[in-house]
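> can you look at this prediction? I've put the sequence above it.
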Amino acid sequence: MERAEPQLIQRRLYDFELLYVVKGELQAEVGEKSLTVLPGSLLYLPSLLPHRLILREEASLIGIHYDYFGELSLTGDEEIIVDEGNVRQSRFCREPDYAIIGGLQSRHVLPVDSQCVRLMEQIVKEFHVRSEGYELACRGLLLQLFAHLLRTPDKPVRLQPHARKYERAIARIVRSIEACCAEEWSRARLGRELNVHEDYACRLFKEITGQSWSKYVQQVRHQEAKRLLRMSELKVEMVGRQVGYEDQHYFNRIFTKWEGVSPGNYRRMAETL
């Protein structure tokens, strides 16, 4: 079977956008910077600055558009994406002088944790459901997201020469986890895949992706579990098995740790949307 051609998006924005990579890989050019955004990382796209995005078929993203000072009232894509044949300079949103979102303004890419992902998902849900007071709720959640990003240590990734030769192998492993998260993804397997000791393999994975091995595997399984709970009629126990947890109690505990609610309650909440 032939693979689909990557989707190329080239544009400028009147507002700002945060893109979180759930799975797959995103290639981006922001201004003069060329960036590779791996799963678990956030891409910051500012107003005015040209950017190019290359999306592959398997890529899955969470995106939110926003402005800092309530300058736009969004009704459609034409309100946020610049028509280069009819540029309205007065619509470009202002960026604060201070580093309101930590390292993103200077680096554009930042590894983030599950709390950031949950806040982004809540913003998306509020925007699409549009219950009374949703705009206020979105603003409040966005402020929480900014506060959390400000508290995220700003440590640019500078790979040592010994780690660079493992980048391709780890990218391949990441794709394999996303494709078959139910498989046994232990520290020992990571070591075998990289042909190094498991402790060293875990350090390499953290250095290259910015995430610990165990948290990354849990994150991929958690996202797939949420998808199955929303989109399928599988029993909760079977959902757990589909994402790699044979023990239902352990699945319930891990899911609740990540989401704040049990799998059953998450499904019931999703059914009300």
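Happy to help now that I have it.
> can we go C-alpha only for contacts and neighbour counts from here?
OK.
> can you pull the contacts of the nearest residue to R187 once chain neighbours are set aside?
In space, R187 comes closest to E198 once its chain neighbours are excluded; the distance is 5.6 Å by CA to CA, 6 or more residues apart in numbering. By CA atoms under 8 Å, 6 or more residues apart in numbering, the contact list for E198 reads 187-192.
> elements contacting the lengthiest helix in the chain?
What stands out as the longest helix in the chain, according to DSSP state H, is helix 213-231. Judged by 3 or more CA pairs under 8 Å, 6 or more residues apart in numbering; DSSP states H and E, the packing partners of helix 213-231 are strand 16-23, helix 167-179, helix 198-209, helix 236-242, helix 263-271.
> try 10 Å
In this structure, helix 213-231 packs against strand 16-23, helix 114-129, helix 167-179, helix 187-194, helix 198-209, helix 236-242, helix 248-259, helix 263-271, with contacts taken as 3 or more CA pairs under 10 Å, 6 or more residues apart in numbering; DSSP states H and E.
> comparison target, given below:
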Amino acid sequence: MQQLTQQLNPVVHWAQQHRQMRERIIHRRICDFEILLLEQGTVEVQIEARPPFQVLPGQFFLLPSRQKHRVQVTSDTHALFLGVHFDFYNELHIAKDEDIIVYDDMTDDHSFCSMPDRPEFSEWLSASSLQATPDVYNLLERIIHEFTHRPTGYMMCCQGLLFQLFVQITRAIHQHHRKQASAGTQQAISDLARSIGASPGDDWSNEKLAAMLSINIDYMGRLFKKCIGTSPNKFVQQIRHTEAKRLLKDTNDTIEHIGLTIGYSDVHYFARIFHKWEGMPPGVYRKFCRLL
């Protein structure tokens, strides 16, 4: 195992665009690491005992060293990939392509590459498929071009491109996690809006809403408006106003009681808010409804 202070010295072992037919299901391990970007078709991938995940065109994924994996084409005919095999520390001596692959019927006397024990690589192994940015796509194409045509200095060029690719993969993983967190927060706000609609008389202060979402008040206000389309205060007032109109029309409850029911302890404040929204006081609104 490499020391934490060991410098990265990445090397490309194999790189090309390649095709996998539907009839072929790959079950194997590899001695190094492989990045695969799917250009055409759809595939299902499973790594060790983790749940399988689907890969769509324009997405990429990492096959780690040592771990068993299965890659199966799920589209009608074939899948087309950009693929790059590499290691991080130039640990392997690869004389031929077959030195990279370990099948179940082979002896287990192979050397496997190390994963850097560094924060920027810590999430690589838990990621499934990720949407490829133009930078990721371009870097993979350039690595394949250099490795295939092998002009003078191609290995140094490939190493430099690998460093750039590592950065872009790390950023893609971080962006994916941010989107997941954002989606989770939006769902939480939508659920919260439904709760407000179901119980308008509860305490729905900004402080309470922020605490329920475990975020600060300012950030909660921005997210709420982005998700619901209006500020938390206006949304709560709107829900309460709708309920107040229903109670004024359908019940004989006093205006003070209705105000308490929808969350306003001060009847005068309730009357001002109602007038602001409806253009008339609650008592006048009740008389108007009963004239119709």
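Looks like it came in fine. No experiment lies behind these values; they were computed from the predicted model shown.
> need the TM-score between these chains.
TM-score for the superposed chains, counting by TM-score structural alignment, normalised by the length of the first structure: 0.53, backed by 160 aligned residues with a CA RMSD of 2.7 Å.
> just to revisit the earlier point, which part of the second structure matches the longest helix of the first structure?
Under TM-score structural alignment, helix 213-231 of the first structure corresponds to no residues of the second structure.
> spell out which helix or strand contains the corresponding residue of the first structure for T107 of the second structure, please.
Residue pairing (TM-score structural alignment): T107 of the second structure is matched to V87 of the first structure. Under DSSP states H and E, no helix or strand contains V87 of the first structure.
> count of neighbours near whichever residue in the second structure pairs up with K125 of the first structure?
Aligned against the second structure by TM-score structural alignment, K125 of the first structure finds its counterpart in H145. H145 of the second structure has 17 neighbouring residues, counting by other CA atoms under 10 Å.
> my read: H145 of the second structure touches V84, true?
No - H145 of the second structure is beyond contact range of V84, at 11.1 Å (criterion: CA atoms under 10 Å).
> overlap in contacts, the two.
15-17 (CA atoms under 10 Å, 6 or more residues apart in numbering).
> before we move on, the earlier item: and the helices and strands packed on helix 213-231 of the first structure, which is most packed in?
strand 16-23 (a mean of 21; mean count of other CA atoms under 10 Å).
> just checking, what packs against it?
Going by 3+ CA pairs under 10 Å, 6+ apart, strand 16-23 of the first structure lies up against strand 33-37, strand 41-45, strand 60-66, strand 109-111, helix 114-129, helix 167-179, helix 213-231.
> so which of these gets nearest Q7 of the first structure?
Ranking those by proximity to Q7 of the first structure (CA to CA) places strand 60-66 first, at 12.6 Å.
> which residues are contacting that closest one?
By CA under 10 Å, 6+ apart, strand 60-66 of the first structure touches 13-26, 39, 42-43, 45, 47, 55, 72, 74, 80, 93, 117, 120-121, 123-124, 127, 138-139, 142.
> now it: how far from the chain's centre is it?
Offset of strand 60-66 of the first structure from its chain centre (CA atoms, centre = their mean, to the nearest Å): 8 Å.
> buried stuff in the helix or strand following it?
The helix or strand immediately downstream of strand 60-66 of the first structure is helix 104-107, counting by DSSP H and E. Under the neighbour-count criterion of 16 or more other CA atoms under 10 Å, helix 104-107 of the first structure has 104-105 buried.
> quick one: helix 104-107 of the first structure aligns where in the second structure?
Counting by TM-score structural alignment, helix 104-107 of the first structure sits on residues 124-127 of the second structure.
> what residues does the matching stretch touch?
Residues contacting stretch 124-127 of the second structure (CA under 10 Å, 6+ apart): 47, 50, 61-64, 115, 166, 169-170, 173, 176-177.
> how about those in JSON lines, adding distance to T133 of the second structure and neighbour count?
Output for the contacts of stretch 124-127 of the second structure, formatted as JSON lines (distance: CA to CA, whole Å; neighbours: other CA atoms under 10 Å):
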{"residue": "I47", "distance to T133 of the second structure": "23", "neighbour count": "21"}
{"residue": "R50", "distance to T133 of the second structure": "25", "neighbour count": "11"}
{"residue": "F61", "distance to T133 of the second structure": "13", "neighbour count": "21"}
{"residue": "L62", "distance to T133 of the second structure": "15", "neighbour count": "22"}
{"residue": "L63", "distance to T133 of the second structure": "19", "neighbour count": "24"}
{"residue": "P64", "distance to T133 of the second structure": "21", "neighbour count": "23"}
{"residue": "M115", "distance to T133 of the second structure": "23", "neighbour count": "19"}
{"residue": "F166", "distance to T133 of the second structure": "13", "neighbour count": "15"}
{"residue": "I169", "distance to T133 of the second structure": "9", "neighbour count": "24"}
{"residue": "T170", "distance to T133 of the second structure": "12", "neighbour count": "16"}
{"residue": "I173", "distance to T133 of the second structure": "11", "neighbour count": "20"}
{"residue": "H176", "distance to T133 of the second structure": "12", "neighbour count": "16"}
{"residue": "H177", "distance to T133 of the second structure": "15", "neighbour count": "13"}
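> any chance of the residues you listed in JSON lines, with distance to I228 of the second structure too?
Shown next, in JSON lines, are those (distance: CA to CA, whole Å):
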{"residue": "I47", "distance to I228 of the second structure": "39"}
{"residue": "R50", "distance to I228 of the second structure": "36"}
{"residue": "F61", "distance to I228 of the second structure": "34"}
{"residue": "L62", "distance to I228 of the second structure": "37"}
{"residue": "L63", "distance to I228 of the second structure": "40"}
{"residue": "P64", "distance to I228 of the second structure": "42"}
{"residue": "M115", "distance to I228 of the second structure": "43"}
{"residue": "F166", "distance to I228 of the second structure": "38"}
{"residue": "I169", "distance to I228 of the second structure": "33"}
{"residue": "T170", "distance to I228 of the second structure": "32"}
{"residue": "I173", "distance to I228 of the second structure": "28"}
{"residue": "H176", "distance to I228 of the second structure": "23"}
{"residue": "H177", "distance to I228 of the second structure": "22"}
